[in-house]
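[1] The sequence isn't on hand, but the structure is:
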C-alpha cells in the first residue's frame, strides 16, 4: 500500500499531461482559423478580380475577348494565385444574357471543373448555351467557379468545405455578377 500511495502522491509529469490535453485543442483552433482566413481571402480576391474584369467588359474595353482570355485575365488580376495556368485550369465560366421580356433567368449550372480529370489544353471553346457575350444593352448573368484545395483538409473547417464539394478533395469558390452591356 505504501508503494501505491507514493505513486498517487507523485506530482512529476503533471505539466506534461496538461500539455498533452491543451496543445491539440490549440492546434485545431489555429489550423481552423488559418483555413477559414485563407478561404475568405481567396473568395474576396476572386470577387475583386471578377469585378475588375466585368467592369472592362461592361464598358466595352474587352470586345472580342475569348473565353480562355477571359479566364486568364481574371486569374492575372487575382493576387492569391500561385500559378495563372493552374488558376485557368481550375476555373469554369458561365455567362448568358437575361431575357428582359419576362426576366426568366436560366439557373446557372452548379458544376465546376473536375480536377481529377486530365486537362485538355486543346479543348474547344464552350458552347453558346454556356458562354456568350450578348448584345448591346443586354443584362448579363456571369457565374464563375474556381476550385481550390484546402490547406488543412483534416480540420473541421477544411473537412466541411470538402464535404460541400464534388468529392475530389477540393472546394468551390463561386462568384456571381450581373451587369449590363453598354451600347457600342
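    The structure has been received and is ready for your questions. If you're wondering where the values come from, they're calculated on a predicted model, not measured in any experiment. Numbering: from 1, shown residues only.
[2] from here on, contacts and neighbour counts on C-alpha atoms
    OK.
[3] which helix in this protein runs the most residues?
    helix 14-58 (DSSP state H).
[4] After it, which helix or strand is next? Please name it.
    Once the chain leaves helix 14-58, the next helix or strand it forms, by DSSP states H and E, is helix 67-77.
[5] Run the angle between that following helix and helix 14-58 for me.
    Calculated by axes from the mean of the first three to the mean of the last three Cα atoms, to 10 degrees, helix 67-77 forms an angle of 130 degrees with helix 14-58.
[6] Which parts of helix 67-77 count as buried, going by neighbours?
    For helix 67-77, a neighbour-count test (16 or more other Cα atoms under 10 Å) marks 67, 70-77 as buried.
[7] Show me what that helix packs onto, helices and strands only.
    With contacts taken as 3 or more Cα pairs under 8 Å, 6 or more residues apart in numbering; DSSP states H and E, helix 67-77 sits against helix 14-58, helix 84-89, strand 91-98.
[8] okay, now the one to match up with it:
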C-alpha cells in the first residue's frame, strides 16, 4: 500500500513542469532555427552563383579577343562564389546559341552534374559568333546542412543527396 501511495504522490507533483515543456518545445524550436539557417544559406549560395555568372558574362562581353573556354569561365565564377564548396568540381556550365527564328530554349531543370561526374543531359559549350544570342547556364551540386529539416526534405536532389543550384542568363555576342 505504501508503494501505491508514493506513486500517487509522484504523479501529482508539479516541480518538473518546466523541464517537460522544455523537452517538448526545444527540439521543435531547434529544427525551425536550423531550417531557417539552411534556407538562408541556400538562398545566399543561389544569389552568389547568379551574381558570379552575371559577372563572368559581363567579362566575356567586354573583353575583346577573349578565347572563351569552359574552364576559364568556371574559374571566373568560382573565384567570385566562395560559399560553394569544391566549386571547381561542383560547377558545370552550358553555353549555347539560341535560334533567333524559334527562340526555343532547352529545359531549364535538366542540366546538372552529379558527384560521379555524369552530366545529365550532355551539355554543349559553343561560344558562338558575332551578334548571336547566347544562353549560358550554370549548375552547382551542393550538400544540405541538415537533411532531415523540413526544407531539406522538399528540395529536388540527386542520388548522392546533393541539391542543384541553377542560374542562367542570356546575352548577345558583341562584334569586335
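    Thanks, I have the structure now. Quantities reported herein were computed from a predicted structural model and do not represent experimental measurements.
[9] what's the TM-score for these two chains?
    TM-score of the superposed chains, computed with TM-score structural alignment, normalised by the length of structure 2, equals 0.87; 170 aligned residues with a Cα RMSD of 2.1 Å.
[10] ok so, going back, what stretch of structure 2 does the longest helix of structure 1 fall on?
    The counterpart of helix 14-58 of structure 1 in structure 2, using TM-score structural alignment, spans residues 17-61.
[11] to the chain's geometric centre, what's the distance from that stretch?
    11 Å (Cα atoms, centre = their mean, to the nearest Å).
[12] do stretch 175-184 of structure 1 as well
    Taking mean C-alpha positions (Cα atoms, centre = their mean), stretch 175-184 of structure 1 and its chain are 22 Å apart.
[13] so how far does the match of helix 14-58 of structure 1 sit from its counterpart in structure 1?
    Once the two models are superposed, stretch 17-61 of structure 2 sits on average 0.6 Å from its counterpart in structure 1 (mean Cα distance after the TM-score superposition for structure 1).
[14] now the equivalent of residue 179 of structure 1 over in structure 2: how far from residue 144 of structure 2?
    Matched across to structure 2, residue 179 of structure 1 falls on residue 171, judged by TM-score structural alignment. Residue 171 of structure 2 sits at a distance of 32 Å from residue 144 of structure 2 (criterion: Cα to Cα, to the nearest Å).
[15] ok, the match of residue 179 of structure 1 - contacts?
    By Cα atoms under 8 Å, 6 or more residues apart in numbering, the contact set of residue 171 of structure 2 is 57, 133-135.
[16] In three-state terms, label it for me.
    Using DSSP: H, G, I helix; E, B strand; the rest coil, the structure places residue 171 of structure 2 in strand.
[17] what's near enough to touch residue 127 of structure 2?
    Here residue 127 of structure 2 is in contact with 68, 95-97 (Cα under 8 Å, 6+ apart).
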